[in-house]
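J.: my questions concern the predicted model and sequence given below.
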Amino acid sequence: MSRTHHYPLTVTWTGAGEAGTVNYRVYGRDHEITADGPPPLLGSADPTFRGEPERWNPEQLLVAALAQCHMLSYLSLCARKRVVVTGYLDEAVGTMAETGDGGGRFTEVLLRPRVTVAAPEMVERATELHEEAHRICFVANSVNFPVRHEPVISVAAAGQGA
C-alpha cells in the first residue's frame, strides 16, 4: 500500500527593503522558512549571488537534506540489523556548476560519513549498510545527479562513544 506524505512550509521574502527589486544589486536575498513545529530558518542566497553568508542558502540546504536523509536511513537500518552505532559525523560536500544562461545544476554530492560502531565484528555489516541506506533514502531518490559515499567505519574504544 502506497502512502503519501506532505511537507507544508512557508518561505517569506524579508529582503524587499523600501524599493523591492528595482535593481539586481540592491534588493535583499534574505528570507525566512517556517513550518509548524521547528523554529524559523533564516535563508539567503549563496554569497556568490549577493546573499548573506551568515544565513543558510538553498544549495547548502539541499546538501544537508541528502546528508540527513542518508544518516537517518542508515541509523534505522543499523538498529534493525543489530549494528550498534555510537557515533556518526558526515562532512558532506555538494558540487554545482553554473551554466552560461545564468542557471546551473548540481553535478554531484559526496557524503563522507565517519561511523563508529561498538564492536569489530560490526564493521563489515556497517559498511555494507551504506548502500542499502542510499537505496532507500527518499531525498537521494528524488535528485537527478549522483550522490556518492565514502564511508569510514571505526570501532569505539572500550567505554567510549564517538
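T.: In hand now; what should we look at? Residues are numbered from 1 along each chain as shown.

J.: every contact and neighbour count from this point should use C-alpha atoms.
T.: Fine.

J.: how about the residue nearest the centre of the chain, nearest residue that isn't a chain neighbour?
T.: The residue lying closest to the centre of the chain (Cα atoms, centre = their mean) is Ala64, at 1.7 Å. Here the nearest residue to Ala64 in space, its sequence neighbours aside, is Ala92; by Cα to Cα, 6 or more residues apart in numbering that works out to 7.8 Å.

J.: check the gap between the residue nearest to the centre of the chain and Ser154 for me.
T.: According to Cα to Cα, to the nearest Å, Ala64 and Ser154 sit 23 Å apart.

J.: here comes the other one, which I'd like you to weigh against the first:
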Amino acid sequence: MSDDRLYRVSTTWRGNRGSGTSGYRDYDRAVEVEVAGKPVLLGSADKPFRGDPGRWNPEDLLLAALSQCHLLSYLHACVLRGVVVTDYADQASGVMAVQGNGGRFREVVLRPWVTVAEASMVDPADGHRPTLRSLWLIAQGATCAMSHTLRNVSAPDGGPDGWGHGGGGIGSSGRPGRL
C-alpha cells in the first residue's frame, strides 16, 4: 500500500485586459489559486515583475510553505522528544538571485522563536536538527541553501525580545543551525 498523497490546486489567470498577452505591459498578473473547500488565494507576480504587491506572489508562497512546514515538523519532533512547546513564531527571509528574465532562491533563513513549558525542555527542544530535517518535507525539494537561526528557546519566564515574545532567558539565542 502506497503512502503517496495527491494534492490538487486550480490556478486561473484573471489578468486579460481584452488583448490577452499581446505585449508585456498589456496584461495583469492577477491569478486565483483554489483548493476545494478552502478560501480562494489571490495571487500575482512580485512587483518588479509588474505584479500587484497586495496579492501573494510565488516567492511569498514558497517562503510561507517552507516556514509553515518547518513549524509543523518542529512541533512534531518536539512531541517525539517529550518537549512541550507553548509558543512558536518565525520571521523567515529568502534571497532570490535574479538571473536574466528569471531567478532562483539562493538562500532561505528561518528565525523561529520558541517557548517551552519547562526549563528542563530547553536543550531537547534545541537538539533535534537531524530528526527535524527528515520530517521537513517541503525543504527536501528545495535547491537553495536552507538554514535556521534559533533566536531563542526559553521557558516562560524569559524577557522581551522586540517581537512581543519572551526571551533573554534560558536557551540558545542566535545559534545558527544548518538543516
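T.: In hand now; what should we look at? If you're wondering where the values come from, they're calculated on a predicted model, not measured in any experiment.

J.: do you have the helices of structure 2 handy? List them.
T.: For structure 2, the helices defined by DSSP state H cover 58-81, 122-126, 129-135.

J.: which non-adjacent residue is nearest Phe106 of structure 1?
T.: Take Phe106 of structure 1 and drop its neighbours on the chain: the residue closest to it by Cα to Cα, 6+ apart is Met96, 4.0 Å away.

J.: is it true that Thr12 of structure 1 touches Pro40?
T.: No - counting by Cα atoms under 8 Å, Thr12 of structure 1 does not reach Pro40; the two are 10.5 Å apart.

J.: hey, what's in contact with both of those two?
T.: Jointly contacting Thr12 of structure 1 and Pro40 under the rule Cα atoms under 8 Å, 6 or more residues apart in numbering are Glu32, Ile33.

J.: give me the number of residues near the residue nearest to Arg17 of structure 2 when sequence neighbours are not counted?
T.: Among residues not flanking Arg17 of structure 2 along the chain, Tyr27 sits closest, at 5.7 Å (Cα to Cα, 6+ apart). Burial measure for Tyr27 of structure 2: 17 neighbouring residues, criterion other Cα atoms under 10 Å.

J.: show the end-to-end separation of stretch 117-130 of structure 2, please.
T.: Across its full length, stretch 117-130 of structure 2 reaches 23 Å between end residues, using Cα to Cα.

J.: repeat that for stretch 17-30 of structure 2.
T.: Stretch 17-30 of structure 2 has its terminal residues 11 Å apart, counting by Cα to Cα.

J.: Provide the aligned range in structure 1 for it.
T.: Alignment note (TM-score structural alignment): stretch 17-30 of structure 2 is matched to residues 17-30 of structure 1.

J.: if we go by neighbour counts, what in the matching stretch is buried?
T.: Buried residues in stretch 17-30 of structure 1, counted by 16 or more other Cα atoms under 10 Å: Tyr27, Gly28, Arg29, Asp30.

J.: now the residues you listed in TSV, with distance to Glu131 of structure 1?
T.: Putting the buried residues of stretch 17-30 of structure 1 into TSV (distance: Cα to Cα, whole Å) gives the following:
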residue	distance to Glu131 of structure 1
Tyr27	44
Gly28	41
Arg29	37
Asp30	37
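
J.: enumerate every residue touching the residue nearest to Phe106 of structure 1.
T.: Each residue near Met96 of structure 1 by Cα under 8 Å, 6+ apart is listed here: Gly104, Arg105, Phe106, Thr107, Glu108.

J.: in ChimeraX, select just the buried ones from these.
T.: In ChimeraX, this line selects whichever of the contacts of Met96 of structure 1 come out buried by 16+ other Cα under 10 Å:
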select :106,108
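
J.: show me what Val98 of structure 2 aligns to in structure 1.
T.: Match for Val98 of structure 2 (TM-score structural alignment): Glu98.

J.: help me confirm that that match comes into contact with Gly104.
T.: Yes - in this structure, Glu98 of structure 1 is within contact of Gly104 by Cα under 8 Å, at 4.0 Å.

J.: which residues sit in contact with Val108 of structure 2?
T.: Val108 of structure 2 makes contacts with Leu63, Ala92, Ser93, Gly94, Val95, Cys144, Ala145, Met146, Ser147, as judged by Cα under 8 Å, 6+ apart.

J.: burial measure for the residue lying closest to His128 of structure 2 once chain neighbours are set aside, as a count.
T.: Nearest non-adjacent residue to His128 of structure 2, counting by Cα to Cα, 6+ apart: Ala77, 7.2 Å away. Residues lying near Ala77 of structure 2 (other Cα under 10 Å) number 23.

J.: roughly how far does Ala77 of structure 2 sit from Val98 of structure 2?
T.: For Ala77 of structure 2, the distance to Val98 of structure 2 equals 35 Å [Cα to Cα].
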